[in-house]
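>>> predicted model and sequence below, questions to follow.
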Amino acid sequence: TGGIYDLDYWVIPKGTPNKDAALKFIAFASTPDAQAEYARNIAYGPTNNKALAKLDAKVLANLPTAPANSKTALQFDLKFWADQGEELEKRFASWAAQ
């Protein structure tokens, strides 16, 4: 079975007064330990591959970034949804209203 995965990003707005704290948070959130703990509580796949080694097979089975699952996964197509999303949303709303 395959799945669809999407990517999220951490950003720090230019001119933020808490830049150092934001950098520390991103550094912490990117560690294998933090990502493994997060994955144990919600099935979001770690982006740090070293986190995968810290997880048991039961947790790995539910993660999109586990090697067995990522082999058949497709990346969410942002361009498609940017180009087609509004029209498809209208069509879906029309269908759902019937």
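Structure received. Quick caveat, the model's predicted, so the values are computed rather than measured.

>>> contacts and neighbour counts: CA atoms only from here.
Will do.

>>> residue boundaries of the strands in the chain?
Remark: strands assigned in the chain by DSSP state E are 4-5, 74-75.

>>> buried ones in the longest helix seen in the chain?
Using DSSP state H to define each element, the chain has its longest helix at helix 78-96. Within helix 78-96, no residue qualifies as buried by neighbour count (16 or more other CA atoms under 10 Å).

>>> likewise for stretch 34-50?
Going through stretch 34-50 with 16+ other CA under 10 Å, the ones that come out buried are Gln35, Ala36, Tyr38, Ala39, Arg40, Tyr44, Gly45, Pro46, Asn48, Asn49.

>>> alright, now check it against this:
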Amino acid sequence: MTWNAWVIPKGTPRLDNAYKLIAFAGSPQAQANLTQYIPYAPGNKEAVALIDPAILLNVPTAPDHMARAQPMNNAFWAEKGDELNQRFTAWLAK
């Protein structure tokens, strides 16, 4: 489990539209609708209740999946990521 974010570039001439886009895209209904096309996890928790139960089985943030989710340990990957990627690549090459 990891995090993501939306940003608005500083100085944008369309600040109001940027806020409107984020409000729309982050709304429960828009995020629930997106799962009909790709099983991305909605960032808005209220969207989960709006997702078709058959689709929810494939969404990473389904309640059953979240019960076993592990948060990303960014400190670990910052320290060990390069080493582990090299080891994995070496293993793949065998």
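Arrived safely. Everything numeric here is computed off the predicted structure, so don't read it as measured data.

>>> thinking again about what came up before, closest one to Asp56 of structure 1 among the strands of structure 1?
Between Asp56 of structure 1 and the strands of structure 1, the shortest gap by CA to CA is with strand 4-5, which sits at 21.1 Å.

>>> ok so, going back, identify, from the buried residues of stretch 34-50 of structure 1, the entry nearest to Leu74 of structure 1.
Of all the buried residues of stretch 34-50 of structure 1, the one sitting nearest Leu74 of structure 1 is Gly45; the distance, using CA to CA, is 14.0 Å.

>>> thought the closest one was touching Thr65?
Yes. Using CA atoms under 8 Å, Gly45 of structure 1 makes contact with Thr65 at a distance of 4.8 Å.

>>> what do we get in structure 2 for Thr47 of structure 1?
Correspondence of Thr47 of structure 1 to structure 2, assessed by TM-score structural alignment: Gly43.

>>> distance of that match from Ala69 of structure 2?
Using CA to CA, to the nearest Å, Gly43 of structure 2 is found at 15 Å from Ala69 of structure 2.

>>> in structure 1, which spans are helices?
With DSSP H as the definition, structure 1 shows helices at residue ranges 19-29, 32-41, 49-52, 57-60, 67-70, 78-96.
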